[in-house]
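Asks: sharing a model prediction with you, sequence too.
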Amino acid sequence: MTSTDLSTPDQQQADLEHECDFSNGCDAIKLIITPRSTDLGEFSVRRTLPNRQCKTVGPWIFFDHMGPAEFAAGSGINVRPHPHINLATVTYLFEGEILHRDSVGSLQTITPGDLNLMVAGSGIVHSERERPEVTGQPHRLHGLQLWLALPVEFEEIAPAFYHYPAATIPATIVNEVPVRVLIGSAYGLLSPVKTYSETLYLEAELQPGQTLELPDTEERALYLAKGTLQIKDQQIEEFNMVIFAAAEGVTIQALSHCRIALIGGAAIGPRFIDWNFVSSRKERITQAKQDWQDGKFPKVVGDEVEFIPLPKV
């Protein structure tokens, strides 16, 4: 899902780079990104990746903060089937739930603390909706959606879907701070989530005054989903993403109750991105767009009728 997927077809657009503000930080910080919230009616999205100054962080090429959204009874998330290629999507919720269906036959509800990994590879189609039991009453939705660019040698692998319940995600306490290692390894923990290159994704919640030394990896970024924190002499405000320089042993300090997401890993190299398609080859995206227009992608099992049309240029 992308923020454009949450909108009507008329709101679809090929350019995924939302407007952001940028500033420089201390010697440990390369860039601070302040996303501009995009209001989609009952829903708002803050997108920090991609943007004009930072296309990727490790293999991560897309980062959306969804909500928090308040839905009245009878409304909610209703994302019709749409395609992806050459990437993997990661969905992680703080509140609410989403019902996932795809063209490899998956039917899975994701709830807070779970992690959904959908590997598009050579091509997959999926929809994201909500169960009638959820839409029938007032409810909230809040979470993160991220895309991973697959390494060149894995771009055309067979599509697949993996669901990791909350109980399978390793957790620990570091300096009294609860940490969950969602993808990759850190603090002596190894996540069971499948990876295709060096990848890091963890979350932590800090109380005022608490500190946490961040794990090192080739490229890193911290997203502050809640609160205010300090990095050296730099104060970081809520909803900002910090792109780190190649500094080791960076420590953050919470100035209020904070929720952070740390992403990173080995650099993936340049990628083309257009609508829901990511690839190392521009001609592959051109082919995918034509295939979607011609109805050549497989159907979502159990959701075969509706679809999101290719956006008009």
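Replies: Now that the structure is in, tell me what you want to look at.

Asks: all contacts plus neighbour counts: C-alpha atoms, from now on.
Replies: OK.

Asks: next, count neighbours for residue 114.
Replies: 20 (other Cα atoms under 10 Å).

Asks: in addition, the following structure is provided for comparison:
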Amino acid sequence: MSNITKLLTPHIQDLGGFNARRILPHDEYSMVGSFIFFDHLGPATFPPGTGVDVRPHPHINLATVTYLFEGALLHRDSLGSVREIRPGAVNWMTAGKGIVHSERTPESDRDVESTLHAIQVWVALPEEAEEIEPSFAHYSCDDIPNWTANGVKIALICRQAL
């Protein structure tokens, strides 16, 4: 017996050399809990000299949570944060009243063939927190709870479980 009650087909967007599969929002679900957007990035392989180049763009009134399975991204933002994220780590950017950021393949990874496989979720902030000061936090692999259950490796990237 399956616990799956609904399968949603994602909208596929070409982001310049790799695909993002956006499952939320969906025709049937504008949100699930506090999740506004749910994007599955890649998997993608980039030849030497290329990579991800998501140019600076703004966000307001939400937070983004980025988790990598493969590859690397360099986050830069208008707060002055510059942080590389690698597999197993989490970047949590709270836009609040406004932030501008970019995500790119680090220069050190552009010399060789590189990969990207990640998820990024966009989280609605509670109404009373929509206009808070923006912030950025990076959590290393060692900060992320991991365990295996029924042969499945689980990483708890936000909130709580069980």
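Replies: Nice, I can see it. Source: prediction; values computed, not measured.

Asks: next, the TM-score between them, please.
Replies: Overlay of the two chains. TM-score (TM-score structural alignment, normalised by the length of structure 2): 0.92; 162 aligned residues with a Cα RMSD of 1.8 Å.

Asks: residue 93 of structure 2 against residue 63, yeah?
Replies: Yes: Residue 93 of structure 2 is within contact range of residue 63, at 5.4 Å (criterion: Cα atoms under 8 Å).

Asks: and residue 211 of structure 1, what does it touch?
Replies: By Cα atoms under 8 Å, 6 or more residues apart in numbering, the residues touching residue 211 of structure 1 are 175, 177, 251-254.

Asks: so what corresponds to residue 143 of structure 2 in structure 1?
Replies: In structure 1, residue 143 of structure 2 lines up with residue 168, judged by TM-score structural alignment.

Asks: burial count for that match?
Replies: 14.

Asks: if we can go back for a sec, any of the contacts of residue 211 of structure 1 buried? List them.
Replies: Using 16 or more other Cα atoms under 10 Å as the burial test, the contacts of residue 211 of structure 1 include 252-254 as buried.

Asks: including distance to residue 57 of structure 1, could those go into CSV?
Replies: Listed next are those as CSV, based on distance: Cα to Cα, whole Å:
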residue, distance to residue 57 of structure 1
252, 19
253, 22
254, 23
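
Asks: just the ones of those residues in helices?
Replies: Applying DSSP state H to those, no entry is found in helices.

Asks: and stretch 49-64 of structure 2, how far from the chain's centre?
Replies: 10 Å (Cα atoms, centre = their mean, to the nearest Å).

Asks: let me fix that: stretch 60-77 of structure 2
Replies: Using Cα atoms, centre = their mean, the offset of stretch 60-77 of structure 2 from its chain centre is 5 Å.

Asks: what's the end-to-end length of it?
Replies: Here the two ends of stretch 60-77 of structure 2 are set 13 Å apart, with distance taken as Cα to Cα, to the nearest Å.

Asks: where in structure 1 does it align, residue-wise?
Replies: Per the alignment by TM-score structural alignment, stretch 60-77 of structure 2 matches residues 85-102 in structure 1.

Asks: kindly report the same for stretch 96-103 of structure 2.
Replies: Residues 121-128 of structure 1 are matched to stretch 96-103 of structure 2 when aligned by TM-score structural alignment.

Asks: contacting residues around that stretch?
Replies: Contacts of stretch 121-128 of structure 1 (Cα under 8 Å, 6+ apart): 1, 77-88, 98-104, 150, 154-160, 297-300, 303.

Asks: stretch 106-124 of structure 2 too?
Replies: Stretch 106-124 of structure 2 is contacted from outside by 34-51, 61-74, 84, using Cα under 8 Å, 6+ apart.

Asks: if you count neighbours, what's buried in that stretch?
Replies: 106, 109-110, 114-124.

Asks: buried set for stretch 282-291 of structure 1?
Replies: Here stretch 282-291 of structure 1 shows 284-285, 288-289 as buried, counting by 16+ other Cα under 10 Å.

Asks: residue nearest the centroid of structure 1?
Replies: In structure 1, the centroid-proximal residue (Cα atoms, centre = their mean) is residue 146; its distance is 1.5 Å.
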